[in-house]
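> mind looking at a prediction? Sequence and model below.
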Amino acid sequence: MPANAKVTGNVEYRAGDGPLILIPQGPIEVELAPDSAVLSWGDAGNMQTTAIPLDEYQRYLSEGVIQTD
């Protein structure tokens, strides 16, 4: 997975109606869509992916907890 960003603080997402889940700090792949950001992380044997609203992604960027390369 070619990372183009990294998580440096608390970045959370919600899987369905479940509780908030913390994305681990470290490299992530970010793909932007018109209304969301798809975040992928993990290693080859344990990949995780989630989509978060674009405004939430922008907030994480402005807070500095997601840093792009």
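Sure, I can see it. Numbers count the residues shown, from 1 in each chain.

> going forward, measure contacts between C-alpha atoms and count neighbours the same way
Fine.

> quick check: nearest residue in space to Leu54, chain neighbours excluded?
Of all residues not flanking Leu54 in the chain, Ser36 sits nearest, at 4.2 Å (CA to CA, 6 or more residues apart in numbering).

> was I right to think the one you found contacts Val30?
No. Counting by CA atoms under 8 Å, Ser36 stays clear of Val30, with 10.2 Å between them.

> neighbour count winner among those two?
Set Ser36 next to Val30 and count neighbours by other CA atoms under 10 Å: Val30 wins out with 21 against 17.

> where along this structure do the strands fall?
Shown for the chain, the strands assigned by DSSP state E span residues 5-7, 11-14, 20-23, 26-32, 36-41, 48-53, 66-68.

> try this one next to it:
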Amino acid sequence: MEWGLAFAGIACLVVGLIGQGFEMRKIRLATYGNDNLASPNIFVDKRNFKWYALIGIGIILFYAAENM
């Protein structure tokens, strides 16, 4: 296992998940307000795709570290 690559993958994964959570909160508050429930379509908002890419990169890096 390549430890540097694994740590980079875990860091990308954690930053992506936390960032995506904060971004979804901002989207929900801006679109639906504080008292309303959000639609499931909030996951396909275009502002989330950069976080999905970062999460995917983290998964790929960790998988590559495991197979080295």
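Alright, I've got the coordinates. Not measured: the values here are computed from a predicted model.

> mind checking the TM-score on these two?
The TM-score (TM-score structural alignment, normalised by the length of the second structure) is 0.26; 25 aligned residues with a CA RMSD of 3.1 Å.

> what about the residue nearest to Leu54 of the first structure, distance to Tyr13 of the first structure?
As judged by CA to CA, to the nearest Å, Ser36 of the first structure and Tyr13 of the first structure stand 12 Å apart.

> same deal with Ala51 of the first structure?
As judged by CA to CA, Ala51 of the first structure and Tyr13 of the first structure stand 8 Å apart.

> of all the strands of the first structure, which one is nearest Arg59 of the first structure?
Nearest to Arg59 of the first structure, of all those, is strand 66-68, at 9.1 Å by CA to CA.

> flag every buried residue along that closest one.
Within strand 66-68 of the first structure, the residues that count as buried by 16 or more other CA atoms under 10 Å are 66-67.

> which secondary structure elements does it contact?
strand 5-7 (3 or more CA pairs under 8 Å, 6 or more residues apart in numbering; DSSP states H and E).

> which strands and helices lie in contact with the strand it packs on?
Using 3+ CA pairs under 8 Å, 6+ apart as the test, strand 5-7 of the first structure ends up in contact with strand 26-32, strand 66-68.

> which parts of the longest one are buried?
Of the residues in strand 26-32 of the first structure, those buried by neighbour count under the rule 16+ other CA under 10 Å are 27-30.

> now render these as JSON lines, adding distance to Ile66 of the first structure.
Below are those laid out as JSON lines (distance: CA to CA, whole Å):
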{"residue": "Pro27", "distance to Ile66 of the first structure": "10"}
{"residue": "Ile28", "distance to Ile66 of the first structure": "9"}
{"residue": "Glu29", "distance to Ile66 of the first structure": "11"}
{"residue": "Val30", "distance to Ile66 of the first structure": "10"}
